[in-house]
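Colleague: Pasted the sequence and its predicted model underneath.
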Amino acid sequence: MLAQEFIRRKRDGKALAPADIAEFIGGLTSGSVSEGQAAAFAMAVFLRGMSRDEAVALTEAMRDSGTVLDWKDLDRPVVDKHSTGGVGDNVSLMLAPMLAALGCAVPMISGRGLGHTGGTLDKLDSIPGYVSQPGLDLFRKVVREAGCAVIGQTADLAPADKRLYAIRDVTGTVESVPLITASILSKKLAAGLGQLVLDVKTGTGAFMATPEAARELTESLVAVANGAGLKTSALITDMNEPLASAAGNAVEVINALDYLTGAKRDPRLHEVTIALGAELLRLAGLAGSEAEGRAMLEQVLSSGKAAEHFQAMASGLGGPKDLLAKFRSHLPKAPVIRPVMASEEGVVTLIDARALGLAVIELGGGRRVASDRIDHAVGLTELAGKTASVGRDRPLALIHARDEASFARAAAMVRGAYRLGEAPPVSSPVLTRIGA
């Protein structure tokens, strides 16, 4: 097969054979397909789309471009969850050890921050010594011993995805639903999962800003994952306000450890975490119903077992052995921590969550370009949610800044992200279920 003929076929809206897709992706991995040809293919898919069968074949070919993990020696369900990204979304930090405490194995492959959304790996990198991109041997060891390991994509897993994503990022084809689907699922399939739950965000802080776009992506992900043999269901969750009351890196780890230890649990964050966990337990056959799954998750939180599994994971990957007991002293702290007040008193009626994510980037907690270094200490905490009354006695947020200048810039952005009124808004549900 000539690469240019393969591209021409998609350009003209014709169906691609699975064998041809596999050959093209093999060439992308080996280097025999050029960047120009990969870019042309991505644009052809962006403009012409893909059938469900084509998307399954693309996902499987990208999965098979590298190592596919095998966990057959474990006598536990191998499960994972994936979020499409949002502001204050630290669910993975809590859910992985909660599931591990209930007898699951959770080999979670996560990413770094993308645009205004925070990245799980950047958060974990704020833990001193934590190796967020270990070799496969250490990854396997920690999953076996701690029940979970949250790491980044290694060179061995779905390398075709790494190459194609880099090309999409600079050719205006990131938003293609078939390509997003294949990118997300190829890594999950390579991780050797048995069950997967997807958390697709929609709203001002999400990449899929409208419910319609979120549903299109969700239905594609669920259909392709199940078509590739991975039992999958999904929830669409609201990102019209930050999920946690913190946004940043170290501050979100602190929020997660407060959650696991019972010191503080943000209500919306708790609802999404429990709902995703209960759905996975149901898929894996460990819970007979959603209600049973919820009760199981609440029990490992109250007993402290989930927190113990987080400690085992963190220390297994190089973090402090007393992290759980002394996390506030281990995690980095910003020099400037002060409240940002609203210009008037009122009730929060609208939040631009994307603007809050951009404020974290302005503080240095995110990247403008891929080569930027992250300041793990900075961010926002005590974020006011919708219906909160703010004014002289209640700030919009606490800003954790490196210096006065960045504090001032972020304060202006935080104030601009909030709209106040006299009456509480009508609350919208935090999640919508999409069937297995």
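Modeller: Ah, there it is.

Colleague: Every contact and neighbour count from this point should use C-alpha atoms.
Modeller: OK.

Colleague: ranges for the strands of the stretch 301-436 of the chain?
Modeller: Ranges of strands within the stretch 301-436 of the chain are 336-340, 346-351, 379-381, 389-390, 397-401, 418-421, 431-434, based on DSSP state E, counting those that start in this stretch.

Colleague: Report all helices and strands that the fifth one contacts.
Modeller: When you say that, I think you mean strand 397-401. strand 336-340, strand 379-381, helix 404-417 (3 or more C-alpha pairs under 8 Å, 6 or more residues apart in numbering; DSSP states H and E).

Colleague: Would you mind getting the angle between that strand and strand 336-340?
Modeller: 150 degrees (axes from the mean of the first three to the mean of the last three C-alpha atoms, to 10 degrees).

Colleague: Not counting its own residues, what contacts strand 397-401?
Modeller: 333-341, 363, 377-384, 407, 410-411, 414 (C-alpha atoms under 8 Å, 6 or more residues apart in numbering).

Colleague: let's bring in a second one:
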Amino acid sequence: MSGTEPFDAVELITTKRDGGALSADRVTWLFEAYLRGVVAEEQMSALAMAIVFRGLNPEELSAWTQAMIDSGTRMDFSAVSAPTADKHSTGGVGDKITLPLAAVVASFGVAVPQLSGRGLGHTGGTLDKLESIPGFRVELTTEEIVQQLREVGAVICAPSTQLAPADRRLYALRDVTGTVESIPLIASSIMSKKIAEGTDSLVLDVKCGTGAFMKTFDDARALAETMVRLGTDAGVATSALITDMSTPLGLTVGNAMEVEESVEVLAGGGPDDVIELTVALARRMLDAAGRPDADPARALADGTAMDTWRAMVRAQGGDPDAALPAPKHTHTVRADTSGMLTRLDALDVGVAAWRLGAGRARKEDPVQAAAGVRLHAKPGETVCAGDPLFTLCTDTPERFDRAEEALRSAVSIGAEDSAASRPLILAAL
């Protein structure tokens, strides 16, 4: 370390290792020096591991988040003559809610700048889904985003690399050093980008269950409370729903097929759970944006949300009337016995879709637009031996065996009175 530096990375590491607190000026220096190369990758890794074990108190977490925000640019939507609202999901299986939700909320005159990501592992990515639409562009300039918000009201695109770049670099480091699983680090990673995005209000969809990052309700609630506090303290009207991810959302898991299902919802149909969560999150967003009397269910029923969706797709270069990619090969998995489907494990289904080509193991891996899993029954429904449970879809049939292997423990079939009902929305903050 240069003698001109005001602080020492080793001192920060040992302070946190021993349970001490990092002052705001030390945290500010840490990220600035990290981006300059003064703080080495191994030093940041060591500090991240210390935080996994010791945590960050509210003052440290606020400074940590602010430093990541300040490492890049902030978006400015002052030229958009409408309130802005955004939603963030912590990720799950079959979670296509962003697609109909953005269109629903925008149809009431609220601007929705939805900066989304790609899938990794068993969780799907919104950008991967949208890129299955012929011609759809997810890489937009800030000027294009603002113009589209003014003209259409909704945009779903990739975030700029200048948005919280310190988080981008730190996340890549955490991913390879076993330091992802820390509520303070997760919360600051999400909220630094969302606060820098510059939206007026934010609704968080914190998933809980086997297919979610947070497996237990207590962990999901702790993460939700932490993120709501960070957003509120930064002047963003922030609220959260904790929602179930023990079972996949809807009846499709895969990129093109999830777009297809989203369009069904926008046309006034689609699975009940996708409709329920879309409407619940839309009500939260509309209320935060000053539209408490707006009825999102009506926007789905009367076609106004569909009109906004089609306008958004066209604005981003896509063709809303084009046929979506279809798989070259399919394979049906059938029930071995008769009874009520009492469990359908989200993680197992997500892994199967991933193995079929719908997801990626590394960020640079390609995905198959038509790959995935169609579900033919959900918990609470009765099936007979031989009935189809899953249709596996892929362009590479050699993937079927490994995908079917992931589904062997995905379902439980039992007596009708053994089906335990779990609500979709577990809590609201």
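Modeller: Structure received. Not measured: the values here are computed from a predicted model.

Colleague: Superposed, what's their TM-score?
Modeller: The TM-score (TM-score structural alignment, normalised by the length of the second structure) is 0.94; 422 aligned residues with a C-alpha RMSD of 1.6 Å.

Colleague: which among the contacts of strand 397-401 of the first structure end up buried?
Modeller: 333-334, 337, 339-341, 363, 377-384, 407, 410-411, 414 (16 or more other C-alpha atoms under 10 Å).

Colleague: before we move on, back to that, so for residue 274 of the first structure, which of the helices and strands packed on strand 397-401 of the first structure sits nearest?
Modeller: Nearest of those to residue 274 of the first structure, taken as C-alpha to C-alpha: strand 379-381 at 22.1 Å.

Colleague: Tabulate the helices and strands packed on strand 397-401 of the first structure in TSV, adding columns for distance to residue 307 of the first structure.
Modeller: Compiled in TSV, those are given as follows (distance: least, C-alpha to C-alpha, whole Å):
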stretch	distance to residue 307 of the first structure
strand 336-340	27
strand 379-381	22
helix 404-417	32
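
Colleague: how about those, which one is nearest residue 191 of the first structure?
Modeller: Closest among those, using C-alpha to C-alpha: strand 379-381, at 31.4 Å.

Colleague: residues in the second structure matched by that closest one, start to end?
Modeller: Aligned using TM-score structural alignment, strand 379-381 of the first structure spans residues 372-374 in the second structure.

Colleague: And that stretch against the first structure, how far off on average?
Modeller: Following the fit onto the first structure, the mean deviation recorded for stretch 372-374 of the second structure is 1.1 Å by mean C-alpha distance after the TM-score superposition for the first structure.

Colleague: returning to that earlier point: which stretch among the strands of the stretch 301-436 of the first structure is buried most, on average?
Modeller: strand 379-381 (a mean of 29; mean count of other C-alpha atoms under 10 Å).

Colleague: on contacts alone, who are the packing partners of that one?
Modeller: strand 247-248, helix 250-261, helix 353-363, strand 397-401.

Colleague: Deepest-packed of those, please.
Modeller: strand 247-248 (a mean of 32).

Colleague: and for that one, what are the contacting residues?
Modeller: 87-89, 118, 123, 357, 360, 365-366, 376-381.

Colleague: That strand vs the second structure, average distance?
Modeller: Relative to the second structure, strand 247-248 of the first structure is 0.5 Å off (mean C-alpha distance after the TM-score superposition for the first structure).
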